[in-house]
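K.L.:
sharing a sequence plus its predicted fold:
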Amino acid sequence: MRRRLLTALVAGALLPAGLAGCGIPDRTEVQVDGRGPAGEPGTLNGSGSQPPTRSATEDPKEFITDYLAGAAGERDQAYDRVKKFIAGEAQGRLRKKQSSEVELTVVRLLEAPEAQLLTNEGNWQVTVRVQQVGVLRADGTLEKPTAPETAYKFKLRHADAGSQGLVMTDLPNVLLLSDTALRQYYGTHTIYFWSSDQSRLVPDWRYLPNAVPVERRVTEVVRWLAGGPSEWLAPGVTRVPDGTAPINNATGTDERWEVNLTMPAAQDDRLAKLATQLAWSLPDLKGQLDLKIQNQKRRTVDLEQERSAHPLYPNLRAPERYCVYGGAIHPLAIGSEPVGAVPVTADANRNVVSAALSRAGDEVLAALVVTRSDQKQRLVVGTGPNPVAAFHSSAHVYRSIGRPIWLRSSDRQHPSGLVVADGTLYRFDDAAGMSPLAGLSRAVTAVAASLDGHRIALIMGGALYVAPVSVDGGEISVGTPRPLTTRLTKLTAVDWYADNQLVFAGNDGRQPAIYQTSVDGAIETPLNRDTGAPVSHLAAYPGGPSGALPSFSFMYQATVAYRNNPVGTKIERSQVRDVADGAKQSDPSVPFFFY
């Protein structure tokens, strides 16, 4: 499997190609060609690798904007770069830590800095109003915010004689980094950990300064894997064996690399698992990698063959679009995209409100929300060869059931999914048995699952969260949800847009809108600033490019159904297939993908 991304979407990959990428445009229509896992829309890497230093500017707003980027780059130099912005008498206000402990508080500016002239001598106070995005740690993880501040104030004066520009005389005792600087001076990298049952690789999102030399990037990936997953993801994945650590830096050329490790009890099966992790965590590295344990060569890996033999998402097929029309599931015909037949029998395809269809080998997994005559809803579930004929009904009925989802990581012998019913998140099985999931403190209104099946996104109390999922046979548990900071409020819908990207809907000021964000909430991009009506339903295709359908495709309902290719395109009645002659006219609703 090999990524072939258009130059407009150059991934922030590791070595040797693809080291530069693109900033996120305000609006994006991404077309991807080839096979394999999707690249990430909005992959970071700005035009420059070095953050700004204090300049001779007399503009206090420009000065603070530069200061909020000054800590970017190599950690051991962060304080030295920032000190150049601070007046000598105020440098003690920022207490220095060891480089391994340096943490950057990442903030999103809600508006341009506000400058107030305090004296005629050129003393200024600058206020920045922010959202707390997270804490960027030395291992490249962005953890949840810890600071409560919604604004920061800085005081400036003219620099001392012999120097030009401004310096700070008062500042908060924290290393700040704007999300804009994070985009410009860092590359994003995906590393992989095995799921809790060690059946599938699960992505973990990291940041690395562009200023880090090329030859060190393989070493950083090895250190990240040895150091373990991001804090929020840890309950859903397996760490490498305790005590694993790199010995010196990785060395090599374009065709052959060498990684030397300590690894207690380094059995062949563990080395095989690690080899697959390294192959996918270094996606643009070609040739061979020699894996040594305490200077003894134990395994030689052909990286491209390893990726081909262990695909991230086996059996991922070309997606097909469907919708609900007149209370039944119908295929949609969009351009040259593949059009399928409804994979459930006509007897089951009645009174449908929403549906989830998934493939498990040669079988179809179908979960339908149906309405009874008393307007209450129940979940019906069926599995089997196409078309599915035998269905089971949930034991209880509910006032409202959200869009069900199948967990693609589930054991094929025990397929299962998640659904929200009357504000509670339930796990369901192939017999429509529903069990509430513990550990969620707020009412849930929407749930979505990543393609790997070990991460979910949740909307709870109108806010966005992500959480890890552990799957062990028929048992499913959800880890502690991690909140994501967004500009939107009163969120209504969410889905996975790519490996590490979410698409979600809410209010942008006074208007309903759809945004994209990274899995840690740091890199947020508007996709549709005004959907015309609140979005009640949202479904995306998060997989790799396959067939005529581009990655990063989504459909939504805002009174009527729309798609994003291009964004805001209404799904017409004429695009609904297999409608019986003389059927009552209605609008397509709750569109979704089958893959």
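P.N.:
Structure received.

K.L.:
switch to C-alpha atoms for all contacts and neighbour counts from now on
P.N.:
Will do.

K.L.:
which elements pack onto the longest helix seen in the chain?
P.N.:
Ranked by residue count and defined by DSSP state H, the top helix of the chain is helix 268-281. Helix 268-281 is packed against strand 186-195, helix 303-309, with contacts defined by 3 or more C-alpha pairs under 8 Å, 6 or more residues apart in numbering; DSSP states H and E.

K.L.:
so which elements touch whichever helix or strand residue 115 is part of?
P.N.:
If you go by DSSP states H and E, residue 115 is part of strand 114-117. On a contact count with 3+ C-alpha pairs under 8 Å, 6+ apart, strand 114-117 meets helix 60-70, strand 124-136.

K.L.:
just after the shortest one, pick out the following helix or strand.
P.N.:
Just to be clear, that refers to helix 60-70. Downstream of helix 60-70 (by DSSP H and E), the next one is helix 78-83.

K.L.:
quick one: buried residues of that following helix?
P.N.:
For helix 78-83, a neighbour-count test (16 or more other C-alpha atoms under 10 Å) marks 78-79, 81-83 as buried.

K.L.:
stretch 416-431 too?
P.N.:
Quick answer for stretch 416-431 (16+ other C-alpha under 10 Å): 416-421, 423-431.

K.L.:
and here's the other structure:
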Amino acid sequence: MTPRRRLAAALAGALLLAGATGCGIPNESEVKVDGQVAAGKSGSSSFQRDEPPSQKASGTDRITFVTNFLAAAAGEADRAYYRVKQFVAPDGRSQIQEKQPSEVALTVVRLRETPVITETTDGIQVTIRVQQVGLLRADGTLVPPVATESEYRFRLSAAQEDKPDAGWYVTDPPPNVLLVSDDALRRYYRTHPVYFWNSDRTRLVPDQRYLPLTVPDERRVTEVVKWLTAGPPEWLEPGAGRLPDGTRLINNATETDGQWEVNLDMPVDADDKRVEQFVDQLAWSLPELDGALELKIHNQSRKKVSDLAAHREARPAYPLTADPQRFCVYDGAIHPLNFPGEASGPVPVIQAVNRGVVSAGLSRTADGLLAALVTAGPDGRRRLTVGAGAVPVSVFQQSPRSYASMGRPVWLRSLSPDRPQGLVVAEGRLHRFDGTAQLRPVPLTAQGAVTAVALSLDGHRLAAIVGGALYVAAVNLNGGVVSVGPARRLATSLTDLSAVDWAGENILDLAGSVGRPAIYEISVDGALETALRKDVGARVSHLSAYPVNLVVPFSNANLMYEANGVAYRNNLFDTIKRDQVLEVTPPQDGARAGNPTAPFFLY
């Protein structure tokens, strides 16, 4: 399949994480999604139109009323207070202090259990026990939570005593807060990707925003342009840059006969490259649009694009050129895995170093491969072995010292092939390494032992498990030195976290426990969770995913993991078997075959 056909297929078949419905955590799912929007006709798309139900929609059902109350503020900010007030008793509405639409922020919570409704001498009392998820701003960003409450209480009264079907009112809503459940976030918003250039403008870095379903097509382009001109969110700023100071949208974006026009106020010294790169940002931030676009600066035409889909194809967001390949560790050596319909390749390193391997991380370069191997000596201590070159990689360096423990190494997908770098966890600390295999500590603002790290496809964001909690942070590569910005903690239903990897541009796969070992899919801001498997059977010790993207899509199962010494892939959660491991010698008569372990992707 050609890149263009592959891209078109991905756009047409992309699914929406936020489009799933249901209360609480959805059912288990093998579907991998990444918040992309389906392709529509040139210059448009067919978004679902939906807004929260009215106060009367629940009838006499009190649980449904509470669920609807926790959705009332969802949607466009200019009507948030109006919708909430319809659920509040008339004599209490004046106590709700309204803010300007641009200042509206919704407190997103995850319900830990079904609301508890009890009859008391003071009336009907509702108790909701919650996990604070974040604060949803009017610009579509979900920032870390401000509220700390783990429980909210309010009372209900009949809307009309003589008309039971008139429903209920909230008589004393939680003060100074607009509550929205994560289920309402999932139901009434689309996740929408936007892209910012990194600080040296060599790589696009994704961010996730939330767009109400009620926003009409003709305003969607305007909203995206406003997001881009406002710049990245705070946590992403160390790894992403801004447009020139003073850049703003003049009027709204307009569409005529399938062609969009965007008019910017941009500093007069903005060169053609800056203009071209803004068009790249806009094309990737509107993946559902495939028509024409004209960019104007101060009402003067500066750039015309006749086909946005072709523009994206010509300027891919990531330097991916081939399908991912699966590998594993078998009897202490790296081996390729064979699955029908998937690409496969030879053992990528020479036999002399392919011994005593515990885990590995491989990354393609323009002219070869980067290889990082964690090996175990007779005493069980770990060393890192690093090499680069044509396949099979033959020149390696080994870390000068050994470590009591070491996790799976991951490569930064940097645009400096002469200075490859990666990250690895050793003895509870995060380290960076280069081609010399020297490990150097990387400071983190999060406190506690680091037990896992994963790097995004763009190379400017990491996810880490620190002190038993999940964090994300921006990665800066200025001057060739890896530095990590302030870590942002993500809310999750899982405890006892053990492994994490990027499953998409703004999606993580996370292993932990919900009473039993489980694997969940979680958005990069912690707001949206999907249970991939609620009972793995044993604690997951290793997890690897291929991040879903529009440059090189992958239609097969993109998650592999290891639990209790057995490796799995996630389409049917079936075991990876010995006969699926290539380039191994069959065991001799009577000998017991080993198990494939530590599976991972090469891309």
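P.N.:
Sure, I can see it. Computed from a predicted model, the values in this text were never measured in an experiment.

K.L.:
quick revisit: of the helices and strands packed on helix 268-281 of the first structure, flag the one that's most buried.
P.N.:
Greatest average neighbour count among those goes to strand 186-195 (a mean of 25), per mean count of other C-alpha atoms under 10 Å.

K.L.:
so whichever helix or strand comes after that one matches what in the second structure?
P.N.:
Toward the C-terminus, strand 186-195 of the first structure is succeeded by strand 201-209 as the next helix or strand (DSSP H and E). Strand 201-209 of the first structure corresponds to residues 204-212 of the second structure when matched by TM-score structural alignment.

K.L.:
likewise stretch 319-330 of the first structure?
P.N.:
The aligned range for stretch 319-330 of the first structure is 324-335, by TM-score structural alignment.

K.L.:
show residues contacting that stretch.
P.N.:
With contacts defined as C-alpha atoms under 8 Å, 6 or more residues apart in numbering, stretch 324-335 of the second structure is touched by 336-338, 342-347, 354-360, 546, 554, 581-584, 594-603.

K.L.:
check the mean deviation of the helix or strand where residue 330 of the first structure lies from the second structure.
P.N.:
Assigned by DSSP H and E, residue 330 of the first structure falls within strand 328-331. Between strand 328-331 of the first structure and the aligned residues of the second structure, the post-superposition mean distance stands at 0.9 Å (mean C-alpha distance after the TM-score superposition for the first structure).

K.L.:
hmm, back to that, put together JSON lines for the helices and strands packed on strand 114-117 of the first structure, with mean neighbour count and distance to residue 447 of the first structure on each row.
P.N.:
Below are these laid out as JSON lines (neighbours: other C-alpha atoms under 10 Å; distance: least, C-alpha to C-alpha, whole Å):
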{"stretch": "helix 60-70", "mean neighbour count": "23", "distance to residue 447 of the first structure": "35"}
{"stretch": "strand 124-136", "mean neighbour count": "22", "distance to residue 447 of the first structure": "22"}
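
K.L.:
map residue 421 of the first structure across to the second structure for me.
P.N.:
In the second structure, residue 421 of the first structure lands on residue 426 (TM-score structural alignment).

K.L.:
repeat that for residue 481 of the first structure.
P.N.:
The alignment partner of residue 481 of the first structure in the second structure, by TM-score structural alignment, is residue 487.

K.L.:
with adjacent residues omitted, what lies nearest to that match?
P.N.:
residue 473 (4.6 Å; C-alpha to C-alpha, 6 or more residues apart in numbering).

K.L.:
right, so of the helices and strands packed on helix 268-281 of the first structure, which gets closest to residue 376 of the first structure?
P.N.:
strand 186-195 (37.3 Å; C-alpha to C-alpha).
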